[in-house]
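> Dropping the sequence and predicted coords here.
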Amino acid sequence: MTLQLWEICVAALGLGWLGLYIYRATLAPLSKLPGPWYTRFSDVILMYKEFTAHRRVYIHELHKVFGPVVRLGPNEVSFTSVEALKEIYQSGGSGYDKTEFYNLFIQYGTRTTFSTLRKREHDQMKRYIAGSYANSSVMQPEVVDGIQERVMTFLRQCEEAGKPAIDFYDYLHCFAMDCASFHLLHPHGTKSIEGRDLNLMQEYSYGDTLRTKLLRYRFPTMTRWLETFQQKFESNIGQYVITACEQADSGDHSLAYKLKNSKAAFRQIQVAAECMNHLAAGIDTTGDALCFLMHQLSLPEGHHVQDKLIAELSSSRNKALDDLPYLEAVIKEGLRCFPPIPMSQPRYVPATGRIIDGYFIPARTIVSCQAWSVHQLNPHIFDRGEQFLPERWLDSNAALEMNRLFFSFGAGGRSCTGRHLALVEMKCLLRELYSRYKTRIAPEMKGSMELYDQAISTRPLDQTCLLVLEPISKL
């Protein structure tokens, strides 16, 4: 019997797929790794979890079952150990190169420090922004004074709200945006706490672009084709950053000024793209981190922590921010329990492959750690890791080991550039607020504070956090 050409093609295709599946199941290096059986053949379950905003929890549960090394798909592996974290993110200074996932963070069609994939190019770009975020720069009087002014405005607006229950989700994200824009774009920073630029915060913080971004990542060719039929509009916040960067009077301490006057001769759109990336990161990380932390402190089980914090602040009114150990511990534990970026931070294994946690991982395999799991599934370092226990950070010897696995701001040369600024913002706000008030969950607070995943960050599910301020002098 003579076979038709199409029948031969179908048979060849079927045999090819069968051979691929047999190879993945028995011979591929990743087939030897722990993980669900189906991950040998496909990452379709992982993709489903991503699009339904359950990737973080899915990976976390897999680690609880399979241990510190988990195969997520035919070409992707997740780790939780300190050795893996160090290898992936710190080897050679900046760790492995980023994957195309970070193309999602290109701004105005322009690569930024955060969206640069290769570490060599990243290192070159970072030298122009690192100075603005060094702790010595962040602690300059003009920077701290600017943050402090936003803190006092924040408190004044809360006091004048005229209602017992205040939605701190809105106020905290306004505070985060105002502080970040002050650092980036002064004197053209936002004033959203007072309501002037509230629409910019709402546009950014309330937008849900998870599925749109994942489509661009998982199906880049298809989405590029579809986008050719769509008229492109710049967001209001995107246009605001472009306009602010075009101004000739950028403040000396601002990132916009330093980029515009650097030896690299950045184009105007490059300056705007870099500032837009930093502004987006500042709103997400600081706003959400403060929101989760203040909610935790306001729960009945958090009152004793709040009392200790208030006691330290009341007895240390003239001390510097860095001389308040319990405030530091509360913030550090908040960032550990509710990391601003709890999701996987994917990297490509370099050429020739690497040994990670005793397994050979081939070149171009996607590997990652996620802070949510790293901080909870290493009980020899974080005892009772699922619990909020600020006191753990007061043991200086234990803190040394915990800091090796502290992943809230990433690790290595590509860790969060703005971490010092974020910590100063958090310290200034919490110090002033808890020197004056206790916070309690409002009786009408019905919204869920469950973590709701975005592409790389997370937010409270219902985006509301109703708290009541109780003046300390009346207690």
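Thanks, I have it. Numbering: from 1, shown residues only.
> Every contact and neighbour count from this point should use C-alpha atoms.
Fine.
> State the number of residues packed around residue 230.
Using other Cα atoms under 10 Å, residue 230 is surrounded by 8 other residues.
> Toward the C-terminus, what is the element adjacent to the biggest helix by length in the chain?
As assigned by DSSP state H, the longest helix anywhere in the chain is helix 268-298. Next helix or strand after helix 268-298 toward the C-terminus (DSSP states H and E): helix 303-314.
> then this one, side by side with the first:
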Amino acid sequence: MQFTSLPFHLVVVSSFLILSIAAYVVYQCFLSPLAKIPGPFLAKLTNLYRARLTLRGHSHRDYIALHEKYGKVVRMAPNELSITDPSGFREIYKAGNKFVKSASYNVMQGPCPFDLVGERDEQVHSSQRKLVARAYATDSLLHLEQNVDDVIRSLLAKLDSVRDQKIDLGEWLQLFAFDVVGSISFSRPFGFVESGDDQGLFQRIQNTIASLAWLMHVPWVYHLHAMLRPVIGNWLAITDKDGFFYEYASKETVGRKDRGGDDRDMLGQLLTAQSEKSQLRDADINFMMTTNVMAGSDTTSISLRGIFYLLLTHPEKLQCLMAELETQKGAGQLSDIVSAAQAKACPYLQAVIYEGMRLMPPVASVIDRDVPAGGMTIGPYFIPAGTVVGTTAWALHRVPEIWGPDANEFRPERWLDAKAESNLKRFFFAFGGGSRTCIGRSKSD
């Protein structure tokens, strides 16, 4: 059928749609305040580009490639930019600034009223953080070293029992990380190292985080699903965050209360805080324990796996580390299970940890922020208020301007120069930055 033979009203509607789409494309590519900023063509037109990038499963590598191709400022969506410019990064994540978390974090928070990661309101976040900060303070956690040491002994015993077998070391490190979180949170490990089995929990965590990652870029899908869920049922793994994992953490909390435990474990610290601050509710404590179970175990295991992988693929660096540890051991400076204080006194070990987390940071996503009133300037570009800007540690940690021409190489020695170390830590983004830095980060880091 020819276009001219269509009914007049369909011709009008079709023409209007075509002109509207054409006008939108022309605006985004040539007239938008962000039109001059380079980036993939589809990214200029739709947020679906970022969602697809995340769904592919290796967006952390993709962001590195995009910045190598387009430069320090890349347009990732019609109103969203990825930044690796050092001065721009410092401005966005400077403590006390007005770059608040973007609307994408509404998906992360979901229906949870107490979420230190997802909460966008700075005042609410500050008051919530103060309620629970004591439980996550370094000196509080150091009281629980024995709990961690017990899990280390259990892991070493299990690895000895499979000495002549081919194993997935990464899987064992994840079992270990999960049990450590259980031990410091509830005074008892979950028993995953002992059984050598995670009971399918790790895949469920992975599915939940993967679902969250792409939905943050298309929040309308999340909200539409929430509206239709009573009719269509649950199709999104993200709902496990405030469903399955909340119930899992709640049961562990009840079990810890019933059997007793070390009052200095994280739950004990929160219960003490609750007795002093009545605004901290039981549900809030359960939400914090949910974060421990999901994010705490996952980020810890990713960091461990990355560090071990880099050491095993760089045997010369492993030899340097072993030489330091053997020297310290020979001088009587290390116990069989190395304490936190002893580890802190091993410069090369600390350098390995920093370098491992630099090249393989546990959080791969761009940490989005809204540009405040007045806008900002990055290089030749003026970025108006309301634009979403952010940085991913995977790309920032490979900027030669910051890390040198060998930015892609695993070289712990870069952290041994005291003068250089001070500057490098200003751009170390594995724990986030500004007032929203991970609550578990040591103040000495």
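Done, it's in. No experiment lies behind these values; they were computed from the predicted model shown.
> so what number do they get for TM-score?
TM-score for the superposed chains, counting by TM-score structural alignment, normalised by the length of structure 2: 0.84, backed by 416 aligned residues with a Cα RMSD of 2.9 Å.
> one step back: in structure 2, what range does the longest helix of structure 1 match?
Counting by TM-score structural alignment, helix 268-298 of structure 1 pairs with residues 282-312 of structure 2.
> outside of stretch 266-276 of structure 2, which residues touch it?
Residues outside stretch 266-276 of structure 2 that contact it (Cα atoms under 8 Å, 6 or more residues apart in numbering) are 131-132, 134-136, 141, 184-186, 253, 261-263, 280-281, 285, 289.
> hang on, the earlier thing: pull out the buried residues from the longest helix of structure 1.
269-298 (16 or more other Cα atoms under 10 Å).
> Quick check: residue 37 of structure 1 vs residue 368 of structure 1, distance?
To residue 368 of structure 1, residue 37 of structure 1 is 20 Å away according to Cα to Cα, to the nearest Å.
> Looking only at neighbour counts, state which of those two leads.
residue 368 (22 against 13).
> And the helices in the stretch 51-200 of structure 2, which stretches?
Here the stretch 51-200 of structure 2 has its helices, by DSSP state H, counting those that start in this stretch, at 59-70, 86-92, 105-109, 122-136, 138-142, 145-161, 169-186, 192-195.
> and the longest one, what does it pack onto?
Secondary structure elements in contact with helix 169-186 of structure 2, counted by 3 or more Cα pairs under 8 Å, 6 or more residues apart in numbering; DSSP states H and E, are helix 145-161, helix 192-195, helix 244-259, helix 266-276, helix 297-312.
> Try it again at 7 Å.
helix 145-161, helix 192-195, helix 266-276, helix 297-312 (3 or more Cα pairs under 7 Å, 6 or more residues apart in numbering; DSSP states H and E).
> Out of these, which is closest to residue 386 of structure 2?
helix 297-312 (30.4 Å; Cα to Cα).
> quick one: contacts of that closest one?
Outside helix 297-312 of structure 2, the residues that touch it by Cα atoms under 7 Å, 6 or more residues apart in numbering are 170, 173-174, 177-178, 181, 317-318, 353, 356-357, 360-362.
> Count the residues that sit near the aligned residue in structure 2 for residue 259 of structure 1.
Alignment note (TM-score structural alignment): residue 259 of structure 1 maps to residue 270 of structure 2. Using other Cα under 10 Å, residue 270 of structure 2 has 29 neighbouring residues.
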